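**Q** Prediction below, plus the sequence it came from.
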Amino acid sequence: MMRNRQIKLPNAPSYRGVTLIVVIFLLIILLLALDRSGMADPVRGQVQSWIAPVLAWMRTGSFSLGQVSSPITDVATLRAEIAALQSENSQLKERLIQFEVTQLENRRLREQVRIEQERPWQLVGTAVSAMTPDSGRQIIMLAVGIEDGIQPGMAVIAQEGGQPPALVGVIESVGPQSAIALLITDFSSSVSAQVYQGEGTIAGLVNGRWQRGSRIWLEEIDREVAFAGGETVVTAGLSARLATDLPRAAIPANVPIGTIESVRIEGRSQIAEIRPYVDPSRVQYAWIIVNAGD
């Protein structure tokens, strides 16, 4: 994105002026040499007839010594023009980057407002500052903390494509300006969940299975329950009753998690594999539900 700017190139007349000066200088030297040898008289008239028009042209002001230096001046001007254009280009690129950042922030803010209008939740948005899948645990670091009202046990949601905003993790620990969230795909994650079916609900636990080569399962389901596949799984809001080390009292009910992909019988219960609405490993921006509006 650069404005059109004219760059002056060296003019051909400048070089012609240099040539004329050289020719005149050589003729003067020739005259002096002839004059000393006594041979100037026969050719003086002829030489004067050559020089007279040139001298007249120079006296009229059509020629100036400034034309000799104009090629050098034009080169310096050209370099200055190039430097100015490079500086302008750098400034425009910087402005473009800032514009794109502002657009992204505005888009995320509009999305947050839309979610808060559709749900009773109060959200705090944050970028994912780090992911640590190689540590043996599925956790992410968020760029918000105690100073932003974040507490352990709060639900972390994200959105992907045209999917609804869905649960991706739970705040595990909090610092003044940062927090660590345990993803729902981690083996140690367990969240109470439910599936709406007809006029009732089917309760179960959504457990992470990433370390076992899968994503998330819905477990502890009565084996008599029939699933057609594609049913929506949401949080039940009962995680505070689970006997786990991680407090989950702040996870509200009816936060989307995913859809049932397949079901199998295991002992006296069923296990349903869930396709999450949002892949937690790809989350770059998330919201924390700081107030469920209950």
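**A** Now that the structure is in, tell me what you want to look at.
**Q** For the rest of this, base every contact and every neighbour count on C-alpha atoms.
**A** Fine.
**Q** Mind jotting down where the strands sit in the stretch 151-294 of the chain?
**A** 155-158, 166-174, 179-183, 190-197, 200-208, 216-222, 232-235, 256-266, 269-276, 285-291 (DSSP state E, counting those that start in this stretch).
**Q** Save those as JSON lines, and put in distance to residue 26 and mean neighbour count too.
**A** Output for these, formatted as JSON lines (distance: least, CA to CA, whole Å; neighbours: other CA atoms under 10 Å):
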{"stretch": "strand 155-158", "distance to residue 26": "85", "mean neighbour count": "25"}
{"stretch": "strand 166-174", "distance to residue 26": "89", "mean neighbour count": "25"}
{"stretch": "strand 179-183", "distance to residue 26": "86", "mean neighbour count": "24"}
{"stretch": "strand 190-197", "distance to residue 26": "100", "mean neighbour count": "21"}
{"stretch": "strand 200-208", "distance to residue 26": "96", "mean neighbour count": "19"}
{"stretch": "strand 216-222", "distance to residue 26": "95", "mean neighbour count": "21"}
{"stretch": "strand 232-235", "distance to residue 26": "99", "mean neighbour count": "23"}
{"stretch": "strand 256-266", "distance to residue 26": "94", "mean neighbour count": "18"}
{"stretch": "strand 269-276", "distance to residue 26": "91", "mean neighbour count": "21"}
{"stretch": "strand 285-291", "distance to residue 26": "79", "mean neighbour count": "22"}
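**Q** dropping in the other structure now:
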Amino acid sequence: MRTTFDASNQPRSAPLGRRRATSLLLLLFCALALIILDNEGVLDPVKSRAHSVLLPAAARLTQVRLALGETLGMLTGQSATRQELARLQEEVSRLRQRNIELEAQLARLPLLEQELQIRTTYHWQTLAAEVVRGPTDDGRRLIRINKGRLDGVQIGMAVVAKEGGSPAALIGVVEQVFAQAADVLLITDYGSTISARTAGTDTPTVGMIVGQWQLGSRLRLTEVTRDVPLKEGQYVVTAGLSQALESDTPMAQIPPDVPIGTLLSVTQRGNVQTAEVQPFVDPDRVRNVWVIVGQN
């Protein structure tokens, strides 16, 4: 019987291993040779040539790297700058709005001080309002204010104002009321009639204040008997009797002792006296008023 031998059973890794070992020894020998040659200075010309060849390329690569870095920095920096700019703009907008609110509050401060003074001096319950439409030259002296029925304003309520160092003086009476506005009949209107009396005397003189807008926004005190003489310079205030007098002016809720004006001149005819009255406040010039809605 013949025995066969398969060469494929022989290990094939031995030649491959020997080749790898030979290559490694060759590389080590070359490296050792290069080290020896470099120490002897033999490779200096080669190194110099390689350096001169590679230096421009290395410089260009460095410039590209720096340019890329600057570009990326600019992109990221611009994004951060835009975010910071947006934040600052929002902050400026908020500060401007706050400044507007503070200026509005500062503008209201004198009015609030005046209202506090009015309430403290006269013990009135008042409602601040603004004149949104002034009087016209159509024969009637009416103004419109921005407070109405929803704010508690009623027909017949007295409306006062201040001008300079004047006291809080009567300038009109609510004649018509809407939901959020009201029309005020000025005391200078020829149809305005209000019960009044002199103040500052032991015996006040009672009469009627009627409007005389045609005569320079003056008033006239009429229907005064000669029992108590009138004198120039006397103050005139409301008497609080208008409701009982049944006049055409809706004055049912005018309280007494509301300042009106000062006597300028007095005329006597028979048993009756009349006097020209200068109002403390010119109703045509007011822009802020207070409606007397009650008394404390």
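**A** Structure's in. What do you need? Being a predicted model, the structure only gives us computed values, none of them experimental.
**Q** thinking again about what came up before, would TSV of the strands of the stretch 151-294 of the first structure with distance to residue 143 of the first structure be doable?
**A** Listed next are these as TSV, based on distance: least, CA to CA, whole Å:
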stretch	distance to residue 143 of the first structure
strand 155-158	13
strand 166-174	10
strand 179-183	7
strand 190-197	24
strand 200-208	24
strand 216-222	26
strand 232-235	25
strand 256-266	23
strand 269-276	24
strand 285-291	10
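**Q** closest to residue 83 of the first structure out of these?
**A** Closest approach to residue 83 of the first structure among those (CA to CA): strand 285-291, 39.6 Å.
**Q** so where in the second structure does that closest one end up aligned?
**A** Using TM-score structural alignment, strand 285-291 of the first structure corresponds to residues 288-294 of the second structure.
**Q** And that stretch against the first structure, how far off on average?
**A** Following the fit onto the first structure, the mean deviation recorded for stretch 288-294 of the second structure is 1.9 Å by mean CA distance after the TM-score superposition for the first structure.
**Q** who touches that stretch?
**A** Applying CA atoms under 8 Å, 6 or more residues apart in numbering, the contact partners of stretch 288-294 of the second structure are 115, 124-131, 152-153, 157-162.
**Q** of those, buried ones?
**A** 115, 124-129, 131, 153, 157-162 (16 or more other CA atoms under 10 Å).
**Q** which one of the strands of the stretch 151-294 of the first structure lies closest to residue 23 of the first structure?
**A** Comparing these under CA to CA, the one sitting nearest is strand 285-291, at 76.0 Å.
**Q** so how far is that closest one from its chain's centroid?
**A** Centroid displacement of strand 285-291 of the first structure relative to its chain, using CA atoms, centre = their mean, to the nearest Å, is 22 Å.
**Q** any idea of the angle that strand forms with strand 179-183?
**A** Strand 285-291 of the first structure and strand 179-183 are oriented at 100 degrees to each other (axes from the mean of the first three to the mean of the last three CA atoms, to 10 degrees).
**Q** how about the residue most central in space within the second structure, secondary structure?
**A** Geometric centre of the second structure, nearest residue: residue 101, 2.8 Å, by CA atoms, centre = their mean. Per DSSP: H, G, I helix; E, B strand; the rest coil, the secondary structure class of residue 101 of the second structure is helix.
**Q** The counterpart of it in the first structure: what's it in contact with?
**A** Using TM-score structural alignment as the criterion, residue 101 of the second structure maps onto residue 98 of the first structure. If a contact means CA under 8 Å, 6+ apart, then residue 98 of the first structure has no contacts.
**Q** Neighbours of residue 18 of the first structure, how many?
**A** 14 (other CA atoms under 10 Å).
**Q** What distance do you get for it to residue 57 of the first structure?
**A** Residue 18 of the first structure sits 14 Å away from residue 57 of the first structure, going by CA to CA, to the nearest Å.
**Q** Same question for residue 266 of the first structure.
**A** Counting by CA to CA - residue 266 of the first structure and residue 57 of the first structure are separated by 109 Å.
**Q** same check, this time on residue 241 of the first structure
**A** For residue 241 of the first structure, the distance to residue 57 of the first structure (CA to CA) stands at 105 Å.
**Q** Then residue 224 of the first structure?
**A** Distance, residue 224 of the first structure to residue 57 of the first structure, by CA to CA: 112 Å.
**Q** now do residue 191 of the first structure
**A** From residue 191 of the first structure over to residue 57 of the first structure (counting by CA to CA), the distance is 97 Å.
**Q** and what of residue 260 of the first structure?
**A** Here the distance between residue 260 of the first structure and residue 57 of the first structure works out to 96 Å (CA to CA).
**Q** Same check on residue 21 of the first structure?
**A** Per CA to CA, residue 21 of the first structure is found 12 Å from residue 57 of the first structure.
**Q** Which residue of these two possesses the greater neighbour count?
**A** Counting neighbours by other CA under 10 Å for residue 21 of the first structure and for residue 57 shows that residue 21 has the greater number, 14 against 11.
**Q** What about the aligned partner of residue 122 of the second structure in the first structure, how many residues nearby?
**A** Residue pairing (TM-score structural alignment): residue 122 of the second structure is matched to residue 119 of the first structure. Neighbour count of residue 119 of the first structure, defined by other CA under 10 Å: 12.
**Q** And residue 100 of the first structure, by the same measure?
**A** 11.
**Q** Same check on the one 10 residues further on?
**A** Burial of residue 110 of the first structure, expressed as a neighbour count using other CA under 10 Å, amounts to 12.
**Q** do the same with residue 24 of the second structure
**A** Neighbours of residue 24 of the second structure (other CA under 10 Å): 12.
**Q** same question, the one 5 residues further on
**A** The number of residues packed around residue 29 of the second structure, counting by other CA under 10 Å, is 12.
**Q** again with residue 118 of the first structure
**A** For residue 118 of the first structure, using other CA under 10 Å, the count is 9.
**Q** can you check residue 68 of the first structure too?
**A** 18.
**Q** Also compute the angle for the host helix or strand of it relative to strand 285-291, please.
**A** Assigned by DSSP states H and E, residue 68 of the first structure belongs to helix 66-118. Helix 66-118 of the first structure runs at 40 degrees relative to strand 285-291, counting by the same axes, to 10 degrees.
**Q** C-terminal to helix 66-118 of the first structure, what's the next element?
**A** Next in sequence after helix 66-118 of the first structure, counting helices and strands by DSSP H and E, comes strand 122-131.
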